[in-house]
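1. can't give you the sequence, but here's the structure:
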């Protein structure tokens, strides 16, 4: 059977399941008749009803489903239409009768007639500060932007500059992707290498891939040590960062954690110091001991010094560094950026290439995408949200970012 026939064969079954899913969402059908038991264990009927309630509260009543697109013989996607918005939903079914639904993911709701103005208004409604830029690379003016030149804490998005510096070193012959280095002192998660054996040998390419795709902090710090803090700082300046003093001296992830876990007097002294003074404070930190002895739950509550101990850049600064990365002649750079594109499948299919890096901590979230259209043009979407008073809502922010991505896909 051809792959086309395989996709066409289950269309009637998939179409019926779309009808069934909507009947459940509208409370016209019992979930147990439509969804497989493992799904209902993971997402109980009450939780499903709560999700629908929140979607309808924000977007008006659910009206219909349309536009089934079979993806495999047992999966597909369709569009849910609400009074004021639409949302793409992906689902999967059992391979054998009765073909109950085994998975359902409802994407972010997109207001009808969504545009840059409505997206900007919803960004402005976020508590704290936020900004974004949707840029057609190579052109002076952004397609859409708000506070694109304001500095924000960006979390692990700073790792784009580490990749940039590493790529330049590889191009200059100072390092190789297949060069083997040993893991150094551990940072804290995210990532996996903090749990690997001490001094484990790892290639530079593996470290870079883990740094970008999994935001591995220990891998990042090893690469900063390999390339050199000043080399990364030089690339921050060379890529046109609009306020490098906010980014420098460049913190390792372990230093950032150690400062935040230090007494408030140390944090306040760091905030008051100039770049040279901050470098002296970092040199005096016993980072390994602080991380080993600290109560890590202290970082799980309220935002901690996100306006002073962080990595800072504007949405426009981030767009510039991803633009520089896409111009690299080394195909490994884009391959590393593209390992985890973090984009809804129906959107990914509208681009020839997608690369991604995100970052977050309590009170901070920042997202950055690099995309190449199938027609050949390159685009970037970058966005940041900071709230020093409370944790930010990642799902709410991801929904706004997805609307920017859909605007980019339709432009």
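-> That came through fine. Just so it is clear, the model here is predicted, and its values are computed rather than measured.

2. going forward, measure contacts and count neighbours with C-alpha atoms only.
-> Noted.

3. tell me, which helix in this protein spans the most residues?
-> helix 394-410 (DSSP state H).

4. how far does it sit from its chain's centre?
-> Here helix 394-410 is found 11 Å from its chain centre; the criterion is C-alpha atoms, centre = their mean, to the nearest Å.

5. same thing with stretch 187-206?
-> Between the centre of stretch 187-206 and the centre of its host chain there is 21 Å, according to C-alpha atoms, centre = their mean.

6. how about it: buried residues?
-> Within stretch 187-206, the residues that qualify as buried by neighbour count (16 or more other C-alpha atoms under 10 Å) are 187, 188, 189, 191, 193, 194, 202, 203, 204, 205.

7. which other residues reach it?
-> Contacts with stretch 187-206, where a contact means C-alpha atoms under 8 Å, 6 or more residues apart in numbering, come from 176-184, 186, 210-211, 214-219, 221, 223, 253-254, 257, 291.

8. check it against this one:
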């Protein structure tokens, strides 16, 4: 497994606090589909209690100590699942590869372009056209506050083909469903701004999807440049096309994605303080959208190196917060110490 040199990664990862929701189904413990991961079935109580999180919920605890992803305990993440903003780790990897090759540097300036503005969340959306922002700052905002406009500028800088290569290498289980890669603006247009276009897109084969995406800005323009209040009139709570239009990965895919990111510093480990103290290193990236929550952790001590993935989804209803969900998540994270 290729590792990104520590000196090139100076980004911050900030936790997203999330709990779970009701679940009506259960799945049998399963094996990891990739050749880069092995399986050890578990009878951990987490398998039973995980059913309280969501209609579709899974977790995986992986040993990453040898640079591989050996499954120690897991349930429900053999097949690719929607992962929301966790996909931004692939963008980070692609950027770091470009830096390693000397094509760009962390201090390379990137000019803000109107054509790369996404939804009006985040910080970069409000920057004036032409303002220059370093690659380092864009990457920090992409990870720390999940800034979508920063993300789309980095997608443009790295190139979708190069990011696609990263996805095929690190996330082969979900690559077929993820590619062609959608930007955050593409996703917003297809799911929330012009869901009629999403319906068309979902019915297409991959080649036709690539062509369709190239026409999206013209066919589905954003309303908020001319009417900033337009975003308040959109339904941003109902899940749409959770299984059709998304970024996808199996648990092993996410583990393989976390393994090379050895130099990331964490401003917030995504853990309660008592659990965070049990590890010398804690890294976290979360992703959420209506009907989707994914949590990915890299946890290490002198003796242990673990990746923990928790993925929840409901294609029919938003995931609702409840205290029980956080308790179950903490139990799974505690099991990673065994």
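-> In hand now; what should we look at? Predicted model only: the values in this text are computed from it and were never measured.

9. care to give me the TM-score?
-> The TM-score (TM-score structural alignment, normalised by the length of the second structure) is 0.79; 287 aligned residues with a C-alpha RMSD of 2.1 Å.

10. where along the stretch 251-400 of the first structure do the strands fall?
-> Per DSSP state E, counting those that start in this stretch, the stretch 251-400 of the first structure carries strands over the ranges 312-313, 351-361, 364-373, 378-386.

11. give me the mean distance between the shortest one and the second structure.
-> Meaning strand 312-313 of the first structure. Superposing on the second structure places strand 312-313 of the first structure at an average distance of 0.9 Å from its equivalents, by mean C-alpha distance after the TM-score superposition for the first structure.

12. so which elements touch that strand?
-> For strand 312-313 of the first structure, the elements it packs on are strand 152-153, helix 244-247, judged by 3 or more C-alpha pairs under 8 Å, 6 or more residues apart in numbering; DSSP states H and E.

13. do that again at 6 Å, thanks
-> In terms of contacts (3 or more C-alpha pairs under 6 Å, 6 or more residues apart in numbering; DSSP states H and E), strand 312-313 of the first structure is packed against strand 152-153.

14. re the thing from before, in helices only, show me the buried residues of stretch 187-206 of the first structure.
-> Among those, the members falling in helices (DSSP H) are 204, 205.

15. compute the inter-axis angle for the longest helix of the first structure and strand 351-361.
-> Our comparison of helix 394-410 of the first structure with strand 351-361, counting by axes from the mean of the first three to the mean of the last three C-alpha atoms, to 10 degrees, yields an angle of 160 degrees.

16. quick one, helix 394-410 of the first structure and strand 364-373 angle?
-> Computed with the same axes, to 10 degrees, the direction of helix 394-410 of the first structure lies at 20 degrees from that of strand 364-373.

17. ok and helix 394-410 of the first structure relative to strand 378-386, angle-wise?
-> Direction vectors for helix 394-410 of the first structure and strand 378-386, defined by the same axes, to 10 degrees, enclose an angle of 160 degrees.

18. in the second structure, what sits opposite residue 212 of the first structure in the alignment?
-> Matched across to the second structure, residue 212 of the first structure falls on residue 143, judged by TM-score structural alignment.

19. its match - how many residues pack around it?
-> Neighbourhood size, residue 143 of the second structure [other C-alpha atoms under 10 Å]: 26.

20. how close does the spatially most central residue of the second structure sit to residue 247 of the second structure?
-> Nearest to the mean C-alpha position of the second structure, counting by C-alpha atoms, centre = their mean, stands residue 86 at 0.9 Å. With the distance defined as C-alpha to C-alpha, to the nearest Å, residue 86 of the second structure ends up 8 Å from residue 247 of the second structure.

21. pull out the buried residues from stretch 123-141 of the first structure.
-> Judged by neighbour count (16+ other C-alpha under 10 Å), stretch 123-141 of the first structure contains these buried residues: 123, 126, 129, 130, 131, 132, 133, 134, 135, 136, 137.

22. quick revisit: now render the strands of the stretch 251-400 of the first structure as CSV, adding distance to residue 237 of the first structure and mean neighbour count.
-> Formatted as CSV, those follow (distance: least, C-alpha to C-alpha, whole Å; neighbours: other C-alpha atoms under 10 Å):
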stretch, distance to residue 237 of the first structure, mean neighbour count
strand 312-313, 12, 27
strand 351-361, 20, 21
strand 364-373, 19, 25
strand 378-386, 19, 27
